[in-house]
Each structure stands twice: as structure tokens, then as C-alpha cells.
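> Generate coordinates for the sequence data below:
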Amino acid sequence: MTILDLKKHLIQRISEINDSNFLEAIKTILDTKSAVISLTVEQRAEIKQSQEQINQGIFITQDQLDEEFEKWADEN
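Okay, here's the model as predicted:
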């Protein structure tokens, strides 16, 4: 199925839907796909700093964090 065929198929299927909640969900998906995220200078700097820390091995894995949390929770 080509992209054009898929678009036509989706348009046809959407036109048959009468459930407003379902249509709102589709709208949310479409809005999310087309949303442009604008970052501030500070946010870009924080992301760059985080990437540098990861490259230097300065991070903790989710498993390590979970273990630390479990230890902390057991102590309290």
C-alpha cells in the first residue's frame, strides 16, 4: 500500500467514526506528531551537559537506582 493509498484509507475510516472520544484520541496523536518542541538556551545547555556526563560514564542505571531505592526504603 502506498502512502497515498494509506492516507485515502485512513480518511475513509475516520469519516465513518462517530465516537467523539475516539476522534479526540486520533486528534491528540496527530497533534503530537506535528508538534514542534522549542527548547530554551538553558534546556539545550542542560541536555548537552547530560550527554557529556553520559559519555564520561557519570551516570547511574535504572537498575542501580532501583537497588539504592530499595535499600533506602528498607532502612526507613
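> make it CA atoms for all contacts and neighbour counts henceforth
OK.
> Quick one: the helices in this protein, in order.
All helices of the chain, identified by DSSP state H, fall at 3-15, 20-34, 41-55, 62-75.
> Before we compare anything, build this one as well:
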Amino acid sequence: MKLKINFLVLYKLKYNEMTTSDLKNVLIHKISEIDDISFLKAIKVILDSKTNNEILMLTDQQKEDIMASKKEVESGLIFSEKELDKEIQEWLSVK
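Take a look at the predicted model:
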């Protein structure tokens, strides 16, 4: 049975017919055979970077900055990139 599964996996890999689910199952199987703790930790770091569901904690200062920025937007105190570029060009052209 294991030989049949491996042949099917190789066939799917060769002909790019492996689905995401197939690939996940292959990876789970291969990872379960690894005993090298440092290698497993490295894999965990990679996986954590793609599945990071951690809640971002903001400092009080960051929260205040966000609220101040929201108030500026609500008050119309914002400029488009084009407007800023134009203003910079005008400023640079004055000698």
C-alpha cells in the first residue's frame, strides 16, 4: 500500500497534478518522519511566518498616533501624493 501511495505522489509531482490538499498530506507525512529537533524548529519558524494569527498589541503612544491620524483625515487635513509632489516642486523651483 505504501508503495502505491508513493508512486501516486511521484506521478502527481511529476505532472503537476498535486492539489494543495495532496501537498499538505505529503508534507505532514514527511515531517512526521523527521526526528531532528533543530530542523523541526526551523520548519516551525517558516510555518509560523505564514500562519501568524497573533494579535498585534499596540503601545499607548501608537494608539494615540492612530487616533490623531484618524482625526486629521476626518478634518480633511490630508494631501494626495500628487498635491505633495506639486508643492515640493514649487518649493524647489523657488530660489
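> follow-up on the earlier one: output the helices of the first structure in JSON lines; the columns should cover mean neighbour count.
Converted to JSON lines, those look like this (neighbours: other C-alpha atoms under 10 Å):
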{"stretch": "helix 3-15", "mean neighbour count": "11"}
{"stretch": "helix 20-34", "mean neighbour count": "11"}
{"stretch": "helix 41-55", "mean neighbour count": "11"}
{"stretch": "helix 62-75", "mean neighbour count": "10"}
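> Give me the neighbour count for residue 76 of the first structure.
Look at residue 76 of the first structure: counted by other C-alpha atoms under 10 Å, it has 5 neighbours.
> Residue 31 of the second structure too?
Residue 31 of the second structure, neighbours per other C-alpha under 10 Å, totals 13.
> Tell me the secondary structure at it.
helix (DSSP: H, G, I helix; E, B strand; the rest coil).
> so how far is residue 54 of the second structure from it?
Distance, residue 31 of the second structure to residue 54 of the second structure, by C-alpha to C-alpha, to the nearest Å: 24 Å.
> and the gap between the residue nearest to the spatial centre of the first structure and residue 70 of the first structure?
With the centre of the first structure defined as its mean C-alpha position, the nearest residue by C-alpha atoms, centre = their mean is residue 32, 9.3 Å away. Using C-alpha to C-alpha, we find residue 32 of the first structure at a distance of 36 Å from residue 70 of the first structure.
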